[in-house]
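S.K.: I'd like to go over a predicted model; first the sequence, then the structure.
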Amino acid sequence: MAATALALYKNAAASWDAPCFEVDTMLIKIASLACTLCLAAVSASSSTRAPLVRLDDATVIGFTEGTSTSFLGIPFAQPPVGKLRLQLPQPVARYSGIINATTFGNQCIQQITAQPIFPASLPPEIPPFVATLAELVDVPQSEDCLNINVIVPAGTRPGDSLPVAAWIYGGGFQVGSNAVRPGAVIVNRSIELGTPVIYVSMNYRLNAFGFLGGSEIQKAGLGNLGLHDQREALRWVQKHISAFGGDPSKVTIWGQSAGSHSVALQMITNGGDTEGLFRAGWMESGSAPPTGSILKLQPTFDYIVSETG
């Protein structure tokens, strides 16, 4: 638009054979038009500018839709692959560069069979239903799946100190994804109610990648890696949520089914030591389940070793 104004100015200057007072009038009109065009350009740029958040040395790019702004698929831990496969989650040392957070990150590897993973006492309709959860979202599966979504009311800034609802998905600890629940709906509703919140949802490793058992796993202290992933995500929230306008002292963890079990387990693990990562828990359909010994899964461990070498 500024180029348009400059072209108008040049065209006018080239034809200035008029008296001085007419030239002055023309200059005023062109200057006025140039200012109008430049202001319009600035306004358009401001209204379409992508929302940005600074994490360490990185710029995180999100998107705004309606009354909520989303930052999706942000890595909260190093990829659990290679030497970090079947190991405790390791935090990202420091963010740098540009993080495109406009699409969901990978979901964790999903269980593809419903037969050996569910108790025989369950109604026969349950295993097929849970198995279909992995098909609800069109998101790639990968071992590199430890990412987190943050959805905030549009216009939220650091220092707004909004409460945080951290969602943990269900799926029998076998399937599931942080892309299943429409977090923007919850944020938008909180705005309508006059009590805006920030919605967070994390991925965690599933099935054998996250809950492998056996004596070898017990000796290495590597049981329940999926629960460790959840806790690492909550540590990330404590460290970074203020950059998104959240209050780290007002985090409520929230889950359904296996996510509800997870909430209960996070509340009672290590003798109830929450590390100050959350102040409350909200459980939908499930409390801490009686799990028994990790050694019960030795046959599963042996089978996987025999099949993978």
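M.R.: Okay, I see it.
S.K.: when you work out contacts or count neighbours from here on, use the C-alpha atoms and nothing else.
M.R.: OK.
S.K.: what's the neighbour count on residue 75?
M.R.: As a burial measure, residue 75 scores 23 neighbours (other Cα atoms under 10 Å).
S.K.: against that first model, consider the following:
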Amino acid sequence: MGTIEGHLLAAAFFLFYALYYSVLVSLALLRGQRVLKPPLPPREKQGHRLWQRVPLEGMVKVVITLTGILTEFFYPPGINRMKMVDWEDPQRPFMFTDAWHHITMYLFFMLSGVVDIVSQLCLAQQSRKLERAAEAMAFYVLVLLMIAHLENKSTLEIRVHVLFLVPTFLVALVLNIEVWVPDQPPLWVLKTWMGMVLSTWMLQLSVVMYSPPSGQPWKADNPKDMTFLSIFFCWHLGLGAALLAAIYGLCSLWHHHCSSRTATLDPSYQPCPTESNGGELDKLRAEAML
């Protein structure tokens, strides 16, 4: 992830994750669900074909994180960072510290995907608590690694990574709480909002550090540049809220459209008679009195 491509891959992963949960949260709120994702039925009541039971979310986590790990090891082509210790040096120094930071992060998110797959595919009954705990652990590991990542960095890199830690820690904290209290819609919204901020800020981080639009690098010794980093982060808070509201609005339109269409097509729906002299109305009143 020491390149713009690596940061963009991670940002795309988190953005996909945030957009996916934005849709889930929006539909859950519109439908009045008590849980964000309804539990799967027991294995004997699921489809017999394996591809019908494979959890898509877990598979996406595994595929994207595996791509990130391979990128850290072998990108650009011709590079091999699998070597952790330089055995040729008498001091035996560690090598590729930043790459191993990123690989460890990817490994824990891959573990979260594997837990999703095992919980939904192999266990007799799906364990939502186990899935949330694994996901929370992945974000806590990300926070810990980002803190260690700040060592021996420039002031600019420290500032952008500290701002990145704020939404990351909040997502980890909410996931931790959801292990025991999963049915709280405000927590769903907070987690999704912070996930959106986390992903868009990582995109901003890539631009600031590797490809500034002005063509001039950001300067850590320039107070104005450092001030605008905090300003931009506040804008990302607003951008995340706006994206979440827009997705909720689109889901609301889709939900109401589908609801009205279902009501129109449902043959069992009959309008209640309202005429005072209707025989059906008198019959209903008599039944109600009984």
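M.R.: Noted; the coordinates are in hand. Owing to the predicted nature of the structure, the values given are computational and were not obtained by experimental measurement.
S.K.: could you get me the TM-score between them?
M.R.: TM-score of the superposed chains, computed with TM-score structural alignment, normalised by the length of the second structure, equals 0.24; 119 aligned residues with a Cα RMSD of 6.6 Å.
S.K.: and residue 255 of the first structure, that one's in a strand?
M.R.: Yes - with DSSP: H, G, I helix; E, B strand; the rest coil as the criterion, residue 255 of the first structure is assigned to a strand.
S.K.: would you confirm that it contacts residue 167?
M.R.: Yes - with contact defined as Cα atoms under 8 Å, residue 255 of the first structure reaches residue 167; the gap is 5.5 Å.
S.K.: quick check: residue 63 of the first structure touching residue 71?
M.R.: Yes - between residue 63 of the first structure and residue 71 there is a contact under Cα under 8 Å: 6.9 Å.
S.K.: strands along the second structure, start to end?
M.R.: Under the criterion DSSP state E, the second structure carries no strands.
S.K.: ok, back up a step: name the residue in residue 63 and residue 71 of the first structure with the higher neighbour count.
M.R.: For the pair residue 63 of the first structure and residue 71, the greater number of neighbours falls to residue 71 (26 against 20), based on other Cα under 10 Å.
S.K.: tell me which element that one falls in.
M.R.: strand 68-75 (DSSP states H and E).
S.K.: what angle do the next helix or strand after that strand and strand 68-75 make?
M.R.: The helix or strand immediately downstream of strand 68-75 of the first structure is strand 96-100, counting by DSSP H and E. Put simply, strand 96-100 of the first structure runs at 120 degrees to strand 68-75, going by axes from the mean of the first three to the mean of the last three Cα atoms, to 10 degrees.
S.K.: residues contacting residue 5 of the first structure?
M.R.: 30, 33, 34, 37 (Cα atoms under 8 Å, 6 or more residues apart in numbering).
S.K.: for the third one, give its distance to residue 260 of the first structure.
M.R.: Going back to what we said before, that points to residue 34 of the first structure. Residue 34 of the first structure is 60 Å from residue 260 of the first structure, where distance means Cα to Cα, to the nearest Å.
S.K.: which of the two has more neighbours?
M.R.: Shown here are residue 34 of the first structure and residue 260; by other Cα under 10 Å, residue 260 has more neighbours (25 against 20).
S.K.: give me the nearest residue to the more buried one, chain neighbours excluded.
M.R.: In this structure, residue 260 of the first structure finds its nearest non-sequential neighbour in residue 283, 4.6 Å apart by Cα to Cα, 6 or more residues apart in numbering.
S.K.: flag every buried residue along the helix or strand hosting that neighbour.
M.R.: Assignment of secondary structure by DSSP H and E places residue 283 of the first structure within strand 280-284. By neighbour count with 16 or more other Cα atoms under 10 Å, strand 280-284 of the first structure contains the buried residues 281, 282, 283.
S.K.: pretty sure the first one contacts residue 253?
M.R.: Yes - with contact taken as Cα under 8 Å, residue 281 of the first structure and residue 253 are classed as touching, separated by 4.8 Å.
S.K.: can I get the buried residues of strand 280-284 of the first structure in a markdown table with distance to residue 131 of the first structure?
M.R.: Formatted as a markdown table, the buried residues of strand 280-284 of the first structure follow (distance: Cα to Cα, whole Å):
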| residue | distance to residue 131 of the first structure |
| --- | --- |
| 281 | 27 |
| 282 | 25 |
| 283 | 22 |
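S.K.: which residues in the stretch 151-300 of the first structure form helices?
M.R.: 183-192, 207-211, 215-220, 225-240, 258-272, 298-308 (DSSP state H, counting those that start in this stretch).
S.K.: okay, now residue 9 of the first structure: neighbour count?
M.R.: 18.
S.K.: hang on, isn't it packed against residue 32?
M.R.: No - at 11.2 Å, residue 9 of the first structure and residue 32 do not qualify as touching, with contact defined as Cα under 8 Å.
S.K.: need the overlap of contacts for those two.
M.R.: With Cα under 8 Å, 6+ apart as the test, residue 9 of the first structure and residue 32 reach no residue in common.
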